[in-house]
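Chemist: compute the structure for the input listed below.
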Amino acid sequence: MTSTSPASQHWTAVCTIDDILPDTGVCARVEQRHVAIFRVGADRFFAIDNFDPKSQASVLSRGLVGNLGQRLVVASPLYKHHFDLSSGECLEAPEHSVRAYPVRAEREQLLVSLG
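Modeler: Below you'll find the model as predicted:
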């Protein structure tokens, strides 16, 4: 991912913080992409593509959030592949990795940037 300054990024409001229960995810459409937004604990947020390349379905937002060692992951509900929430890397099959996106909270709103 190319790094850009936050001021030059386009941010899209996707939901309020309270719309996501801790340790779960939701799906939002951002600029024609299905993005899975996850809340870990009370105040950590992550966004990755919602599309699971192995199953060819938009399901990652419905996966189980947890950790493998020090890595925060979501397990796909279909094939149980684990995706790193920070990077989008698929731990079992790196060729199935997805994109990760920056998320920020602003006045109780969550915003996502596709870069």
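
Chemist: every contact and neighbour count from this point should use C-alpha atoms.
Modeler: OK.

Chemist: the most centrally placed residue in the chain - nearest residue in space that isn't next to it in sequence?
Modeler: For the chain, Ala47 is the residue whose C-alpha lies nearest the centre (CA atoms, centre = their mean; 2.4 Å). Spatial nearest neighbour of Ala47, chain neighbours left out: Ile37 (4.4 Å); criterion: CA to CA, 6 or more residues apart in numbering.

Chemist: who are the contact partners of the residue nearest to the centre of the chain?
Modeler: Residues counted as contacts of Ala47 (CA atoms under 8 Å, 6 or more residues apart in numbering) are 35-38, 85-86, 100-103, 112.

Chemist: next, the structure of the following sequence, for comparison with the previous one:
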Amino acid sequence: MTVILDRAEDLATTGTWHRVCPLDELEPAWGEAALIDGRQVALFRTAPGEVYAVVQQDPATFANVMARGIIGSRGSRPTIASPLHKEVYDLETGECFTNPELKLATFATRVVDGYIEVEL
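Modeler: Purely as a prediction, here's the structure:
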């Protein structure tokens, strides 16, 4: 599933919530890519009602592949491993556990009336 939303008129606007897709369309433990306001975002559902959003671009290689990453955890922290070089990132903070010089941009998410929304 790839979702494309119309690009907003004012690209400088921040703090805007964007409706992406129904929660039921995002499979648990699986990533999907969405184009939101001209940005590629990777979405992950780790548990019922628990959704994370990160930038689609891998910080190590600059390839747009993070939606195909491997979901896991470090203790109680949900993680995503890059599908290319397997760097492991915290889904909440974007911190890279395997290389402190790398960081994955994260976005706030919420579920409203059964739909996933992402704040950009």
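
Chemist: before we move on, back to that, so what does the residue nearest to the centre of structure 1 match up with in structure 2?
Modeler: Aligned by TM-score structural alignment, Ala47 of structure 1 pairs with Ala53 of structure 2.

Chemist: related to what we said a few turns ago, and the residue nearest to Ala47 of structure 1, what helix or strand is that in?
Modeler: Assigned by DSSP states H and E, Ile37 of structure 1 falls within strand 33-40.

Chemist: if you count neighbours, what's buried in that strand?
Modeler: By neighbour count on 16 or more other CA atoms under 10 Å, the buried set for strand 33-40 of structure 1 is 34-40.

Chemist: contact partners for the alignment partner in structure 2 of His82 of structure 1?
Modeler: With TM-score structural alignment defining the correspondence, His82 of structure 1 maps onto Val88 in structure 2. Going by CA under 8 Å, 6+ apart, Val88 of structure 2 touches 79-82, 96-98.

Chemist: next, the match of Ala47 of structure 1: secondary structure please.
Modeler: Following DSSP: H, G, I helix; E, B strand; the rest coil, the label given to Ala53 of structure 2 is strand.

Chemist: and it, how close does it get to Glu32 of structure 2?
Modeler: Ala53 of structure 2 sits 10 Å away from Glu32 of structure 2, going by CA to CA, to the nearest Å.

Chemist: joint contacts of those two?
Modeler: Common neighbours of Ala53 of structure 2 and Glu32 are listed as 42-44 (criterion: CA under 8 Å, 6+ apart).

Chemist: rebuild the residues you listed as JSON lines, extending it with distance to Asp24 of structure 2.
Modeler: As requested, the shared contacts of Ala53 and Glu32 of structure 2 are exported to JSON lines (distance: CA to CA, whole Å):
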{"residue": "Ala42", "distance to Asp24 of structure 2": "16"}
{"residue": "Leu43", "distance to Asp24 of structure 2": "13"}
{"residue": "Phe44", "distance to Asp24 of structure 2": "12"}
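
Chemist: wait, which of those is closest to Arg74 of structure 2?
Modeler: Of all these, Phe44 has the smallest distance to Arg74 of structure 2: 16.1 Å, by CA to CA.

Chemist: I'd say the closest one and Gly31 touch.
Modeler: Yes: judged on CA atoms under 8 Å, Phe44 of structure 2 makes contact with Gly31 at a distance of 4.7 Å.
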